[in-house]
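*Asks:* Model the structure of this input:
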Amino acid sequence: MAERVDDRWFGDWIGYSGAATFASVVLILANPVSGYPRTLTSAGLVLALFPIYWFLARPSRAGIRANTWRAWLYVVIATAVYFVAYGLNNWANIALFIVSPQFFLVLSALPAAAAIVVINFGGLTVRWLVGDLDPGDVAGVLGLTVLVIAVSIYFSNRITAVTKQSRERGLLIDRLREQQREIAELSEQQGAAAERERIAREMHDTLAQGFTSIVTLGHAVQGELDTDPAIARRHVELMTETAQENLQESRRIIAALTPGRLAESTLEQALGRVAGRFEEETGVPVAFSVTGEPHPALPAIEVVALRVFQEALANVRKHADASAVDAVLAYQREAVGISVRDDGHGFDAAAPREGFGLDGMQARVREAGGTFELETAPGAGTRLSVYLPAPAGPGEVTA
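*Replies:* Coordinates of the predicted model:
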C-alpha cells in the first residue's frame, strides 16, 4: 500500500540526493585513475542520476515505497548508469551512497534489498569484465561486496524507517491539532447551547411567570370592574408593576446581569417580596419564615435560590389549587435551603410531564452543585426542598 508523504519530507530526500551526487562527482574527478576522458564520462553519468531521480521519483512522492512503474524505471536506469560509470572509473562506486537510500525510498523493503544486491554484485561483475579485478583479489572484493550490501541494506532501511516514524509523528501532531480544533468548536457549540438553555430558563422563570400573572390579573379585572372597582384598580396597579418588572428583567437578561430582585436587596428580602406578591395576586396566604443565621452566598447561588422559589410558587398558582403555602429559607453552615409546601391536590411525580418548570429547577440546582427533593402524591399536597452550597465565612455562626 502506498504511504503518504508531504512535499517538505520529500524535499529533505531531494536535498540529500543533491548533496550526495555533488560529493560523488567531486571524488570521482579527484581520482582520475582511468584517465581524464573516462573519468569525466563517469562523473557525468553519476551527475545525470540526479535529474533522472528528480523527474521519475518526484511524481511518486504521493506514493512512496509503492513499487510504481516510475520507481522500477528509475531503479533500472540508475543500475545501468552505475554499471557504465563504474566500468569507466572504479571510484564511481561511491554512487552507492546515492542509489541505496533512493531504492529504499521508492521501493518496499524486499524489492529494494534485492535491487541493492543486484547493483553490488553487478558492479563486481563489471570490474571483472573490464579486467580491473585480479583473480587473487576476488575473495577479498567478494567479501567486501557482501559487507557493503549488508551495511547498505541495514542503514538504508533504518534511515527510511526513522524517516517514516518522523513522518508518522508529524501526521499524528497534525491530527492532534485537528482534534483540538474540533474540540474547541464543540466546546464553543456546547457553550452556546448552555447559554441558550440558561436564557430559556431565565425567561421561563421570570418573563413567562410575569406574563402569567398579568393574564390572571387581567381576567380578574374583567369581572371586578362592575362589582368591585377598588379591587379592580389595585389589580391593574399590580399588572402595571408586574409589566415594569418584566421589562427590567428582560433588559437584565440581555445584559446578563444579576436578577433585578437581588440587585439591591438580600436573598431574604427578595424571597419575602416574591411571597408577598404571590399572596396579593392569588389571595393564597404564604407563611414565609427564615431559620438559621443569615449569611451571604455567592451571587450565582442566590440567583438559583430566587429562581427556584419563584418557579415553585408559579407551580402552586398554576397547578396546586392550594389554600395555603408554607415557605422556609433555611441558612445552614455549609448550605442554604429553600422549602415550599402547599396543601393542594398534588400529583404523581413519576408520570410524564409536559411543562419545563420542574426540569428547569432540577437543572439549575444540579449545575449549582445542590440537591433537589420533591415529595408529592395525588391528594396529599406537594413539598419542594432544595439545598444549595453556601459555606459561611470565617466568624459567621450558623444554625
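
*Asks:* When you work out contacts or count neighbours from here on, use the C-alpha atoms and nothing else.
*Replies:* Fine.

*Asks:* in this protein, which spans are strands?
*Replies:* Taking DSSP state E, the strands of the chain run over residues 286-291, 325-331, 335-342, 371-376, 382-389.

*Asks:* Let me have those strands in JSON lines, extended by distance to Leu306.
*Replies:* JSON lines is the format used below for the strands of the chain (distance: least, Cα to Cα, whole Å):
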{"stretch": "strand 286-291", "distance to Leu306": "14"}
{"stretch": "strand 325-331", "distance to Leu306": "10"}
{"stretch": "strand 335-342", "distance to Leu306": "9"}
{"stretch": "strand 371-376", "distance to Leu306": "14"}
{"stretch": "strand 382-389", "distance to Leu306": "11"}
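
*Asks:* hey, which helix is longest across this structure?
*Replies:* helix 138-202 (DSSP state H).

*Asks:* One more, so I can put them side by side:
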Amino acid sequence: MDQLPRTDDRIRILRRWYNGCWMLFGLCPPAVAVHDRIDATKYGTWALVAVLGVGFLILQLFPRNPLVRPSGFLGLLVLVLGATATLLDGGAAFFIVSLPMFWIYSRTPRQAIGYLVAGAVATLIGTVAGPPVSPGNAVFTLIGLAGGVLIGLWMDRVLAQSDERAHVLGAELERTQSELAVAHQRQGAAEERERLAREIHDTLAQGFASIIVLAEAARSGIENDPAASAKQLLSIERTARENLTEARVLVGAAPAGGGATAGIAQSLRRILDRYVEDTGLIVHAELADIECDQPTRIALLRCTQESLANVRKHAGASTVSVVLARGPSGLELEITDDGIGFTPNEARGFGLNGMRNRLTELGGELTVTSSPGEGTRIFASLPSNDRN
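*Replies:* Predicted structure coming up:
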C-alpha cells in the first residue's frame, strides 16, 4: 500500500497543493541559502536537495511500482534533513515544512511518529554537529516534533471518524436501498394483484355470471320451450369459449384483445348484440366509427361490459342507451338506463372502482350520475389516440 487508502478526492487535491508548496518552500530555500557559501557546502547541499527531489519525483511518477517504496523516500528525507542541518547550521525550517510528508507516506500512525522522531533527531544532531550551535533551531525542531505528532494524531482520528461515518452511512444506504427494493417489489406485486383482480372481475366473473343466468333460464325452459333452451345453451357455450380466451390472455398464452384488429365500434356492436340476445332488453346504440390504440379500446370495452352487467344484475331496466363519440377532449362513452337507480356515494363493490382506476391509468375519468328511481348514467372519457 503506497498511500493511505482512506484518501478521498479532496484530500488528493490538498496533497497536490502541499507537494508543490514543499518543493517551493522545502527544497528551494536550502539550495538558495548556500549560493554564497564555500564550494564544498554549496555543492554538497545542492547534491542533497537534488537527490531528495529526484526521489520525490520518482515516488510521484511510479506510485504503484513495488520497487518504489514510500518508506525508502522517508528514510532518504531523514538523512537529508540531518545532512542539510549540518551544512546550514540548523534545519528546523526544513524539518517543519516536511512534517506532513511523514504522515502522508506512512502506513500507520505509529510508523509516522517513528519517522517524525527520526527526522527530529537527525535535525538536532545536524544542528549540534554544525558549528556554531543554534539553540533556536533546536527549540523549534522540538516544537515542530511535538506539534507534528499532536496535529497528525488529531488528523488521523478525524479521518478515522470520517471513515467510520462513511461506513455507517454506506451501511444505512444499502439497508435503505434494500428496503426500497422490497417495497417496490411489494408495490409491484400489489399492483399486479389489483390488475388481475380487475381483469378477472371485468371478464371472467362477468362471463361466469352470464353463464349462470343462461343456465338457469335454459333449465327452467327445457321442457316448455326446448328451442329457447337450445339457443341459451348455445350462448353458454359461446360465453364459455370467450372466457377461456380471456383466461389465456390473463396468463399470457394469447395476445391481449384476442389479436383483434377491428375498430372499437364493431367490437361494441358484437357485445350489444350478445347482450340483447341474452337479456331481451332494448338497446339503442349510436357508435361512431373510431379507431384507437389497444389500451383505450380494451378500457372502453371493459367499461361497457361492466356497465351492462350492472344493468342486468341491479337496475331492473327495460331500455339501455350506448353512445360512443369523439368529444372536445377525446373519446366519450355514455351508457344510460331507465332502471331503479342508486346513490353513487353509497355504492360498494369492485366494479365502479375498477372502471375508474382503469380510466385513470390512461389519463381519463369516469362520471357516475344516478339517484333512486331516476336511472343511471355512466360517462367515460379518454384522451384521443385514434389514427383518424
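
*Asks:* Can you give me the TM-score here?
*Replies:* Put the two chains on top of each other and the TM-score (TM-score structural alignment, normalised by the length of structure 2) is 0.65; 315 aligned residues with a Cα RMSD of 4.6 Å.

*Asks:* Dump the strands of structure 1 to TSV, plus mean neighbour count.
*Replies:* Formatted as TSV, the strands of structure 1 follow (neighbours: other Cα atoms under 10 Å):
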stretch	mean neighbour count
strand 286-291	16
strand 325-331	21
strand 335-342	22
strand 371-376	16
strand 382-389	22
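
*Asks:* Of those, give the one that comes closest to Ser42 of structure 1.
*Replies:* Each of the strands of structure 1 has some distance to Ser42 of structure 1 by Cα to Cα; the shortest is strand 382-389, at 86.5 Å.

*Asks:* thinking again about what came up before, right, and the strands of structure 1 - which one's nearest Ala114 of structure 1?
*Replies:* Among these, strand 371-376 comes nearest to Ala114 of structure 1, with 73.1 Å by Cα to Cα.

*Asks:* Check the alignment and tell me where Leu244 of structure 2 lands in structure 1.
*Replies:* Per TM-score structural alignment, the equivalent position to Leu244 of structure 2 in structure 1 is Leu247.

*Asks:* Please report the number of neighbouring residues for Arg195 of structure 2.
*Replies:* Applying other Cα atoms under 10 Å, we find 16 other residues in the vicinity of Arg195 of structure 2.

*Asks:* Give me the distance between it and Asn353 of structure 2.
*Replies:* 12 Å (Cα to Cα, to the nearest Å).

*Asks:* and if you look at Glu237 of structure 2?
*Replies:* Glu237 of structure 2 sits 30 Å away from Asn353 of structure 2, going by Cα to Cα.

*Asks:* can you give me the helices for the stretch 201-350 of structure 1?
*Replies:* In the stretch 201-350 of structure 1, the helices defined using DSSP state H, counting those that start in this stretch lie at 209-224, 229-255, 267-282, 299-315.

*Asks:* Test my guess that Arg70 of structure 1 contacts Leu56.
*Replies:* Yes. Taking Cα atoms under 8 Å as the definition, Arg70 of structure 1 is a contact partner of Leu56 at 5.6 Å.

*Asks:* hang on, the earlier thing: most neighbours per residue, which of the helices of the stretch 201-350 of structure 1?
*Replies:* helix 299-315 (a mean of 20; mean count of other Cα atoms under 10 Å).

*Asks:* Would you check the span in structure 2 matched by that one?
*Replies:* Using TM-score structural alignment, helix 299-315 of structure 1 pairs with 294-310 in structure 2.

*Asks:* where does the nearest residue to Leu87 of structure 2 once chain neighbours are set aside fall, helix, sheet strand or coil?
*Replies:* With Cα to Cα, 6 or more residues apart in numbering as the criterion, Leu87 of structure 2 has its nearest non-adjacent residue at 6.1 Å, and that residue is Thr41. Three-state assignment for Thr41 of structure 2 (DSSP: H, G, I helix; E, B strand; the rest coil): helix.

*Asks:* which residue in structure 2 lines up with Met361 of structure 1?
*Replies:* Counting by TM-score structural alignment, the partner of Met361 of structure 1 is Met355.

*Asks:* Please compute how far stretch 297-304 of structure 2 lies from its chain's middle.
*Replies:* Distance, stretch centre to chain centre, for stretch 297-304 of structure 2: 34 Å (Cα atoms, centre = their mean, to the nearest Å).

*Asks:* Actually, stretch 216-223 of structure 2.
*Replies:* The mean C-alpha position of stretch 216-223 of structure 2 is separated from the chain mean by 60 Å, Cα atoms, centre = their mean.

*Asks:* That one maps to which residues in structure 1?
*Replies:* Aligning stretch 216-223 of structure 2 against structure 1 (TM-score structural alignment) gives residues 219-226.

*Asks:* What is the burial count for Leu144 of structure 1?
*Replies:* 12.

*Asks:* who's in contact with it?
*Replies:* Under the criterion of Cα atoms under 8 Å, 6 or more residues apart in numbering, Leu144 of structure 1 has no neighbours.

*Asks:* That one matches what in structure 2?
*Replies:* When structure 2 is aligned by TM-score structural alignment, Leu144 of structure 1 is paired with Thr141.

*Asks:* Cheers, nothing more for now.
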